[in-house]
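Visitor: The following comprises the amino acid sequence and a computationally predicted model.
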Amino acid sequence: MSSSGRFEGKIIVVTGAAQGIGAAVAQRAAAEGGKLVLVDRADFLPDVAAAIGGEALAINADLETWVGAEQAMQAAMDRFGRIDILINNVGGAIRMRPYAEFEPEQIEAEIRRSLMPTLWCCRAVLPFMLEAGRGTIVNVSSNATRGIHRIPYSAAKGGVNALTQSLAMEYADQGIRVVATAPGGTEAPPRRVPRNAAGDTAQEQAWMADVVDQVKQSSFLKRYGTIAEQAAPILFLASDEASYITGTVLPVAGGDLG
């Protein structure tokens, strides 16, 4: 793990920070000197903040709502007085199934999960970054904008890509960088909060197996990535080392551009 001090004195908000990529990003950013604000709706989030130590702040919020996003950013401001970096990491496909098998309410749920938190948090943080005259937003998208059995999720992440590029163009002259990574399949420990609380049927498990096969075959490296391999480019883009990069969506998927 790096401890180069890239984030010394920086106030960093990481959403979806309770587990997986978000937790790894928060832990590494703290090790590199950052002051972390962790946002998630998981009830064990304070344990993650406690493990990081220091001044890490845990904020429980439902970022699928404007109210949750606004309250989370205001809480970060109340504690630290500014937000230098926002890493939008909330998202993830809830179900894997052919598009013709999705019910309308399931489609809406996928959009709420994987697009709205990024839209809301970008809107909520912008006034604070504009007042400061600087800031960096890193959105965690997905290379699954091209993939099988998760069309609503693909559409949501396509929206994240468009948001990233348009927001970067709109606010570049006001000192705000907006970038994204597009992770591919990633090996991770079992989720403490399942992606699909209802559980998967045998048919859905078979469709999921099809997705795993497609993801590995589409990757030049023919494998899933690791959480560390996803956290590293996110933090590079968040750092001042990437100061001349904005509007870019960086694929991190073993060669699969999505």
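Guide: The structure has been received and is ready for your questions.

Visitor: From now on I want contacts and neighbour counts done on CA atoms only, so please keep to that.
Guide: Noted.

Visitor: Is Arg6 part of a helix or strand, or is it coil?
Guide: State at Arg6, reduced to three classes by DSSP: H, G, I helix; E, B strand; the rest coil: coil.

Visitor: any idea how far Ala29 is from it?
Guide: Plainly put, Arg6 is 8 Å away from Ala29 if you go by CA to CA, to the nearest Å.

Visitor: what about these two, which has more around it?
Guide: Ala29 (31 against 19; other CA atoms under 10 Å).

Visitor: Name all residues that make contact with the more buried one.
Guide: By CA atoms under 8 Å, 6 or more residues apart in numbering, the contact list for Ala29 reads Phe7, Leu36, Leu235.

Visitor: In CSV, list those residues along with distance to Val48.
Guide: Output for the contacts of Ala29, formatted as CSV (distance: CA to CA, whole Å):
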residue, distance to Val48
Phe7, 19
Leu36, 11
Leu235, 19
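
Visitor: next up, a second structure to put side by side with the first:
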Amino acid sequence: MRTTQRFAGRTMIVTGAAQGIGRGVAMSAAAEGANVVLVDRATLVEEVAAGILAAGGAALSVNADLETYAGAQAMVATATAAFGHVDILINNVGGTIWAKPYEHYAEAEIEAEIRRSLFPTLWGCRAVLPGMVERRAGVIVNVSSIATRGIHRVPYAAAKGGVNALTASLAFEHAADGIRINAVATGGTEAPPRRIPRNTQQQSEQSEQESKWYQAIVDQTVSSSLMHRYGTIEEQVGVILFLASDEASYMTGTVVPVGGGDLG
């Protein structure tokens, strides 16, 4: 457990906070003094917020569909009503839904991958920036992926490439407003089994071919890492919170790869 108070008195929105990296970020930030607004469309996020409150932290859970403009606007409005303003936004929603060679993706699947892994970050930035511009202060950390250079998840890679471009362009546009915008390109990360899968097919047994396609992603991820292993949630959280803190005050427009040496 972290013992510093880097985020004391600051309000931080963490999206995708019900599970995995988002949950880890929210819990660690709360332990460091942040007023944490945990956002997810899964009601599991309420359990995470309750745990933070029980430990003496400040937390508010919000159920929202961040694949929509309205969902992101409602998220920021709720956070502002509760805590006055938003200091930090961690855009964490995203993740591969299907794993297969690109020629096997259906039209609807390609669109779903882009909606899942690009639009929540686009809408989140759009929703939070007016308040940050008005206050001439703020930090955004976007969660990207080293999968921008990988196999069997091309639509996801394209979405995360968009996140990287968004990060660079917005940082350029808003540096004069006192706003820092960076991204973390996460590598393969060990995490507990998802309580809610990204697609219903994951609830049933994969076909032999689907298992081979997915295993190829795992093998490529490990082989591309100089450390030849997956990282931990804590290793990703540490870098995300570093970029969100004043310790990274001279960093903006940067995509930091956290993949054991795989630069994506």
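Guide: Looks like it came in fine. This one's a predicted model, so the numbers in the text were calculated from it and none came from an experiment.

Visitor: sorry, back to before: lining up the contacts of Ala29 of the first structure with the second structure, which overlap?
Guide: Retained in the second structure: Phe7, Leu36, Leu235, out of those (criterion both residues aligned by TM-score structural alignment, their matches' CA atoms under 8 Å).

Visitor: The last one belongs to a helix?
Guide: Right, Leu235 of the first structure. Yes: assigned with three-state DSSP, Leu235 of the first structure falls within a helix.

Visitor: Now which residue in the second structure aligns to it?
Guide: Under the alignment (TM-score structural alignment), Leu235 of the first structure pairs with Leu241 of the second structure.

Visitor: and Ile194 of the first structure, how many neighbours?
Guide: I think there's a mix-up here, since residue 194 of the first structure is Pro and not Ile. Neighbours of Pro194 of the first structure (other CA under 10 Å): 10.

Visitor: and if you look at the one 5 residues further on?
Guide: By the other CA under 10 Å criterion, the neighbourhood of Gly199 of the first structure contains 12 residues.

Visitor: What residues does the corresponding residue of the first structure for Ala191 of the second structure make contact with?
Guide: Under the alignment (TM-score structural alignment), Ala191 of the second structure maps onto Ala188 of the first structure. Residues counted as contacts of Ala188 of the first structure (CA under 8 Å, 6+ apart) are Gly20, Thr226, Ile227.

Visitor: ok, now which ones touch the second one?
Guide: Just to be clear, that refers to Thr226 of the first structure. Thr186, Glu187, Ala188.

Visitor: In a markdown table: those, plus secondary structure.
Guide: Below are the contacts of Thr226 of the first structure laid out as a markdown table (three-state DSSP):
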| residue | secondary structure |
| --- | --- |
| Thr186 | strand |
| Glu187 | coil |
| Ala188 | coil |
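
Visitor: Which contacts among the residues you listed does the second structure share?
Guide: Shared with the second structure, among the contacts of Thr226 of the first structure: Thr186, Glu187, Ala188 (both residues aligned by TM-score structural alignment, their matches' CA under 8 Å).

Visitor: For Ala197 of the first structure, state which of those residues is nearest.
Guide: Ala188 (17.9 Å; CA to CA).

Visitor: Which of the three states applies to Leu90 of the second structure?
Guide: Small correction: residue 90 of the second structure is Ile, not Leu. At Ile90 of the second structure the chain is in strand, as set by three-state DSSP.

Visitor: still on that earlier bit, I'd assumed Val25 was in contact with the match of Leu235 of the first structure.
Guide: Yes: contact status for Leu241 of the second structure versus Val25: in contact at 7.2 Å, counting by CA atoms under 8 Å.

Visitor: Who has more neighbours out of the two?
Guide: Per other CA under 10 Å, whichever of Leu241 of the second structure and Val25 has more neighbours is Val25, with 27 against 21.

Visitor: How far does stretch 214-223 of the first structure sit from its chain's centre?
Guide: 22 Å (CA atoms, centre = their mean, to the nearest Å).

Visitor: Now the terminal residues of it, how far apart.
Guide: 11 Å.

Visitor: in it, what counts as buried?
Guide: Going by neighbour count (16 or more other CA atoms under 10 Å), the buried part of stretch 214-223 of the first structure is Val215, Lys216, Ser218, Ser219, Lys222, Arg223.

Visitor: I'd assumed the second one was in a helix, is it?
Guide: Yes: in this structure, Lys216 of the first structure lies within a helix as judged by three-state DSSP.
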